[in-house]
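> Below are the sequence and a predicted model for it; my questions follow.
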Amino acid sequence: MHGDGAGYSPRKTAAALTYLHGFGNEHSSEAVPGALPEGRNSPQRAPLGLYAEQVSGTAFTQPRADNRRSWLYRVRPSAAHPALTRTDNGALASAPFTAEPDPNRMRWDPLPEPAQGTDFLAGLWTLGGNGDAATRTGMAVHLYHANAPMERVFGNADGELLIVPERGGLLVRTEFGLLAADPGEVLLVPRGVRMRVEPLDGTARGYVCENYGHPFRLPELGPIGANGLANARDFRAPVAAYEEDDDAAREGGVEVVTKYCGNLWRAVYDHSPLDVVAWHGNHVPYVYDLRRFNVIGSISYDHPDPSVFTVLTAPSDTPGLAGVDFVVFAPRWLVGEDTFRPPYFHRNVMSEYMGLIEGGYDAKTGGGFVPGGGSLHSMMSAHGPDRATYERASTVELAPSKVEDGLAFMFETRWPVVTTGRAVTAGHLQRDYDGVWRGLERHFTGG
C-alpha cells in the first residue's frame, strides 16, 4: 500500500525491496500464497476470489521470440472503471510532432526548478520526438523534475517508458510490484503498465525515452559472441505487491491518468488499480544498473563506433535500423595506440539526443554539457569533440587511461527528432552551442 503514515520512509522501503532477475524471462510472483493458478491461466474461478486478466504488450500473433504478455490476478478487473475525460497535458507532448524539422545542433542546460508540489507526471517536459503514437512508430524525448510523490496513478497506452534518473532516486509502485532506482540506474516500464512515482530524496530530476514502436530488447551480439554489453541476468523485475483499499479510495477515489494517442485522460476509480496480488509473464518492468554494463572496446587502434555501447534496442521494420537505441558511455579503459581516443567527428544517418548523468563527457571537456542538460544532433548534423577536447586529445602523450569520472547516455533514433515549440524558446536552451567548434584551425600542411 502507498505509505504516507507516521514513520514512513521511501528510502527504507527501497532498501527492503527484493527482485526477480533476468531480462525477457518468464517470471512469476505472488504476494499471497496460492494466488497463482496452477496449470492454466484463466480457471473458471481464479484462486482466492481474484480476477484473471491478461495484459498484452504485443499482438497475439507476433512471433514467440517477440511476444510480450503477462497474466495478472487482481482484486478487481481493470474494466471496472468509469468513463475517462480529457485533462490538461501540461508540458507533455507526443508524436506526430508538427513543427518543421530543424537541422541545427542544439544544447540545453538543466530544466529550471519546478513549483513546489510538482509530481512526476506534472513535471514531464517534452523536448521532441518523431513518428506517430497512434501508429506505434517512433519515439519521444522527455525530461522530468519532481518534488512531490504522486497521489494519482499513471498508465501509458502509447508506449513504454525508459526512465533515466540524474538527480535523486525514484520509488516506483507498479501493478507488478515495487522498483527503486538511483542515478546510474534506469527503469523500464512497459506499455500500459500503471504506476505511481515517488522521489526517494524529496526531489528528483532526469530523462525519459518514450518508445512508441517495438518493445526494447537486448541487442544481438554478433561477432562479440555469447556475452558482453548488458547481461540479461542484471535486469531486475519486481515481486508482487498490491494495494487494495487505501485512504485515497475511501476518501473519494483514486485518480487514474492514461496517456492515449498523445493526450492525457483521467477517471476517478473507487479502488486502487495497483491491486495485482499475483502475476506471471514477460511483459514486466525492470530496473538496471548502468555500471554493470560490460564495455567492449578497441585494444589495438581506433575508437569503436558508438553502437558497441548499446544497452537496449527497439528494432524497426528495417533490420539493423532501430526505432530507438539506448546507449551508455560507462567507465572504461582507453588503450588504443596512435588513436584519437575521444569520439570522432562524424555525421550520422541516425539522430542523437545525449544526456549526462554525472561527471563530464570525454568529447565535451570545454564546458557547457552538464548533468541534467542535453544535446541534440539530428540526422547528418556534423558534430564531434569540442575545440578544447580536440587540442588536448590530438597532442597528449598516449598511455593507458581510464574514463571513470562521467556517465553519459544517448537516445539514438533512425528518424529526425522534431523539437517542440517550448524546447526552442526555453530559457535554458544554449544560444551559441555552435561556438564549441569555433577556433578549430587549419592545420593542413600539404599545400
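Now that the structure is in, tell me what you want to look at.

> For the rest of this, base every contact and every neighbour count on C-alpha atoms.
Noted.

> those helices in the stretch 101-250 of the chain, which residues are they?
Ranges of helices in the stretch 101-250 of the chain, per DSSP state H, counting those that start in this stretch, are 247-250.

> ok, now how distant is Leu187 from Pro238?
With distances taken as C-alpha to C-alpha, to the nearest Å, Leu187 is found 11 Å from Pro238.

> what do those two both touch?
Shared contacts of Leu187 and Pro238 (C-alpha atoms under 8 Å, 6 or more residues apart in numbering): Pro285, Tyr286.

> Hmm, Pro416 is touching Met379, no?
Yes. In this structure Pro416 lies within contact range of Met379 using C-alpha atoms under 8 Å: 5.8 Å.

> Return every residue with contacts to both of those two.
Common neighbours of Pro416 and Met379, using C-alpha under 8 Å, 6+ apart, are Met350, Ser351.

> Out of the two, name the residue with the larger neighbour count.
Ranked by neighbour count (other C-alpha atoms under 10 Å), Pro416 and Met379 place Pro416 first, with 24 against 21.

> Now do the contacts for that one.
Applying C-alpha under 8 Å, 6+ apart, we find Pro416 in contact with Pro101, Gly129, Asn130, Met350, Ser351, Ser378, Met379.

> Between the two ends of stretch 356-370, how far is it?
The straight-line separation of the ends of stretch 356-370 (C-alpha to C-alpha) is 6 Å.

> which parts of that stretch are buried?
Buried residues in stretch 356-370, counted by 16 or more other C-alpha atoms under 10 Å: 356-358, 360-366, 368-370.

> Comparison target, given below:
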Amino acid sequence: MTADTKNYSYLSGFGNQHASEALQGALPVGQNTPQKVPYGLYAEQLSGTAFTAPRAENQRSWLYRIKPSVCHTPFQQTPSPNLVRSFATGRADSECESTPNQLRWSPFPLPTHGGVDFVHGMHTLAGAGQPSVRNGLAIHVYLANQDMHASAFYSSDGEFLIVPQQGRLDIQTEFGHLMVEPNEICVIPRGVRYAVRLPDGPSRGYILEVFDRHFELPELGPIGANGLANARDFLYPTAAYEDKDDLEYTIINKYQGQLFSIHQPHCPFDVVAWHGNFAPYKYDLRRFCTVNAVSFDHLDPSIFTVLTARSSTPGVAIADFVIFPPRWMVAENTFRPPYYHRNCMSEFMGLISGVYDAKAEGFLPGGASLHSTMSAHGPDAATFAKASTEDLKPFKLRPDGLAFMFETSLMLSLTKWALQKDQPGGKMLQANYYECWGGLKKYFDPKNRDGRWGEESKAEQAGKK
C-alpha cells in the first residue's frame, strides 16, 4: 500500500506544535507510546534539543512509521571529496585557507556530464568552527543534474537552510513532501532524512548549515508585530508515506564533515503520522514585508533578516539569513546604495536573479561574494558615480531580482575548491574583483564646502550617460 506521494499540502505557522496523519486514527490519542500503536506502527522520537531544554526552546517530533530507523546495516565511510572535516588552518594537512581578501565568484558551473545528485553535487565553500563541538557553520553550494534514487540523506552536523537559484527542488522528507522553487527557501533540521529530485533538470543553489542551535524568527523590537517574515507564511509538510520493501535503500549521513552510508531493505519515507515542532519547512521570500528608509540614509541590513541562529551573546548571531528584495526607493538627499563599510561580521552574498544595486557588473545570478571581518567593501566606482549624481526620484528597486546574504559573527576559512580560479565547465573565482574599486577618484576640494560634486564632475557624469 502506498499513500499519495505527490501530496504537496502544508501546515502553516512557524515553530508550531503540528500534527498530521496520512491514515485517519494513526496518531495515538492521549500518549505518545501506547503499548499497541494504531495500524501496527512503531513509535519513534526525533529530538532536536536536549530532553531538558527549556520548554520554549525544546524541539522534538514523534514519528509513527512502518519500520523503525534502526533497521539497517553498519555505517561505512563513503568518499566525500567536495566536503571538509575541519575549518582549521595553518597546518600542513589543512583542508582550508585563510584570507582577508574580498572575493567574488562567477556563477558556479553546473555539471555537464555524468549523473550528479544533490548530495554528491554539494561543495563546501567556507566555514568556521566544528560540528563535533556544536559550534560554527558551513556554507555550501549544490550543483546537480540527477535525481536521488532509492536513497536518502541527512546531516548529523547541523541544520540546513537551502536557497535554490536555478530549478525547483522536489524534496521528499520523512514528514511529507516539499516543492521548493527559486524565490523560496526550505530548512531541513539536523537528522531529518530526505531525497531531492530535480523536476526542471540541472539545478544550482546555496546552503547555510549551522552546527549550533536552530533558525528562528528575529525579534521585531520597534518594528512591531507585523513586519519582516510572518509566522503564518511558513509551511510544513503533511504526512505522506510509502510502504515499499522491494528495493534496497542507501541512507547517506553527513557526520563531522564526512559521508557515511548504510543500507536497509525498506523505504525511509514510511512515516504514516507525526506530531511535534521539529520538522522541515519552507518559506516564500516574496511574502517578506520589507522595511525601508522613507526619509534619508541607508538603514542597516538587519532590517532584512528572515531567519537568525542566535549565539550566546544577546544581539549577536551565529548566522543571519538576510534578503534584499524588490522595494521602493524613496529616501531624499541621501546616498541610496549600500555605503562603504568595514564590518565585525563576515558577509557571504549570493544572487538569485536580476542585479544587485551595489555593483554595476560582475556579480551575477548563481555567483557569490565574500567580504570577511573588517575587510572594507561597498559600491564599485560606476555605482558610486551614478548614485552621487542622479536625480533622486522614487523608483522600484530590482522588481524582477533578489539578492541574499549569509551574515555571521564568525571568521570564515575558505576551502581549496573555493579558491580555485577555474573549474570544469567554467571559471569561478574572479582574480580581478578588487579592480572594481580601482576607478574611485579623488574628489576632495577644500574650496567646495557644499558637496563632493562640482560642475565639472557633473558634466563628466552626464557625458557618460
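On my side now, so go ahead. Remember, predicted model here, so these are calculated numbers, not experimental data.

> Got a TM-score for the pair?
Overlay of the two chains. TM-score (TM-score structural alignment, normalised by the length of the first structure): 0.94; 433 aligned residues with a C-alpha RMSD of 1.6 Å.

> quick one: Phe363 of the second structure from Ile223 of the second structure, how far?
The gap separating Phe363 of the second structure from Ile223 of the second structure is 31 Å, by C-alpha to C-alpha.

> Oh, that last question was meant for His371 of the second structure, not what I typed.
His371 of the second structure sits 28 Å away from Ile223 of the second structure, going by C-alpha to C-alpha.

> neighbour-wise, which of those two wins?
When His371 of the second structure and Ile223 are compared for neighbours, His371 comes out ahead with 23 against 11, by other C-alpha under 10 Å.

> Count the residues that sit near Ala229 of the second structure.
Neighbours of Ala229 of the second structure using other C-alpha under 10 Å come to 24.

> Residue in the first structure paired with it?
Residue pairing (TM-score structural alignment): Ala229 of the second structure is matched to Ala230 of the first structure.

> wait, is Val308 of the first structure part of a helix?
Yes. If the criterion is DSSP: H, G, I helix; E, B strand; the rest coil, then Val308 of the first structure is within a helix.

> Contacts only, for it.
Val308 of the first structure makes contact with Leu229, Val295, Ile296, Gly297, according to C-alpha under 8 Å, 6+ apart.

> what do you get if the cut-off is 6 Å, keeping everything else the same?
Going by C-alpha atoms under 6 Å, 6 or more residues apart in numbering, Val308 of the first structure touches no other residue.

> And the closest residue to the match of Ala229 of the second structure other than its chain neighbours, how close does it get to Ala46 of the first structure?
Distance criterion C-alpha to C-alpha, 6 or more residues apart in numbering; nearest residue to Ala230 of the first structure, sequence neighbours excluded, is Phe293 at 5.0 Å. Distance of Phe293 of the first structure to Ala46 of the first structure, computed by C-alpha to C-alpha: 41 Å.

> who's more crowded, the two?
Just comparing Phe293 of the first structure and Ala46: by other C-alpha under 10 Å the higher neighbour count belongs to Phe293, 21 against 18.

> Hmm, Glu337 of the first structure is touching Asp302, no?
No. Counting by C-alpha atoms under 6 Å, Glu337 of the first structure stays clear of Asp302, with 7.8 Å between them.

> Neighbour count for the two, which is higher?
A direct count of neighbours by other C-alpha under 10 Å for Glu337 of the first structure and Asp302 places Asp302 higher, at 18 against 15.

> Could you pull up the residues touching the equivalent of the more buried one over in the second structure?
With TM-score structural alignment as the criterion, Asp302 of the first structure lines up with Asp297 in the second structure. Applying C-alpha under 6 Å, 6+ apart, one finds that Asp297 of the second structure lies in contact with Thr334.

> Next, work out how far apart Asp297 of the second structure and Gly129 of the second structure are.
According to C-alpha to C-alpha, Asp297 of the second structure stands 35 Å off from Gly129 of the second structure.

> repeat for Asn432 of the second structure
Relative to Gly129 of the second structure, and taking C-alpha to C-alpha, Asn432 of the second structure is found at 29 Å.

> any idea how far Gly435 of the first structure lies from Arg107 of the first structure?
To Arg107 of the first structure, Gly435 of the first structure is 11 Å away according to C-alpha to C-alpha.

> Between those two, which is the more surrounded one?
Ranked by neighbour count (other C-alpha under 10 Å), Gly435 of the first structure and Arg107 place Arg107 first, with 23 against 10.

> nearest spatial neighbour of the alignment partner in the second structure of that one, skipping sequence neighbours?
Superposed on the second structure with TM-score structural alignment, Arg107 of the first structure falls opposite Arg104. Using C-alpha to C-alpha, 6+ apart and skipping residues adjacent in sequence, the residue nearest Arg104 of the second structure is Ser369, 4.1 Å away.
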